[in-house]
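Q: only geometry, no sequence info:
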């Protein structure tokens, strides 16, 4: 449901930004390099709490909010962890 709502809002309320996001994602995914795109819905200030939920919209139960500190920490781990190699996981606290 969350993915459908975000997609609907992006396509209908922010269509130009949504198209730009799709274009950027396409450039990253089709450049021949190793990549991971970390997705999140509602970044917020605050101390790190740990990423408690991660996976893929429509497959795993992903929350909405995540702290900036946890986005940075999860992203940094992707440099050495290949679990999400060539994937775009979503994260939340």
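A: It's in. In this text, all values refer to a predicted model and were calculated from it rather than measured experimentally. Residues are numbered from 1 along each chain as shown.
Q: Only C-alpha atoms from now on, for both contacts and neighbour counts.
A: Will do.
Q: what about the nearest residue to residue 65 once chain neighbours are set aside, distance to residue 20?
A: Leaving aside its chain neighbours, residue 65 sits nearest to residue 42 (4.6 Å; criterion: Cα to Cα, 6 or more residues apart in numbering). Using Cα to Cα, to the nearest Å, residue 42 is found at 19 Å from residue 20.
Q: Please go through the protein and pick out the longest helix.
A: helix 15-29 (DSSP state H).
Q: another one to put next to it:
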């Protein structure tokens, strides 16, 4: 009877150890794939035409233009050089 109990206990402990390693591996694999997807979406951003958007002139800076659409979403164009120069 003792030998049966020892076998059962050792089998139980081995099973628990194996099962406890699975979620850690799955979690790491999922986080790696999620980071790769985020990097792809950042590099593949869609270019939006500003022809049908309304410019918010009060949000202008020397190097940016801010637009809004009919849904209330904001879009900002950022330039390396000054595009708006204040003249007096």
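A: All right, it came through fine. This one's a predicted model, so the numbers in the text were calculated from it and none came from an experiment.
Q: Could you get me the TM-score between them?
A: Once superposed, the chains reach a TM-score of 0.22 (TM-score structural alignment, normalised by the length of structure 2), with 25 aligned residues with a Cα RMSD of 2.9 Å.
Q: Give me the residues contacting the helix or strand just after the longest helix of structure 1.
A: Using DSSP states H and E, the helix or strand that follows helix 15-29 of structure 1 in sequence is strand 42-44. Residues outside strand 42-44 of structure 1 that contact it (Cα atoms under 8 Å, 6 or more residues apart in numbering): 64-68.
Q: And strand 42-44 of structure 1, what's buried?
A: Within strand 42-44 of structure 1, no residue counts as buried by 16 or more other Cα atoms under 10 Å.
Q: after that strand, next one along is what?
A: Taking DSSP H and E, what comes next after strand 42-44 of structure 1 is strand 53-55.
Q: That following strand: which residues count as buried?
A: Result for strand 53-55 of structure 1 [16+ other Cα under 10 Å]: buried residues 53-55.
Q: sorry, back to before: just the buried ones out of the contacts of strand 42-44 of structure 1, please.
A: 66-68.
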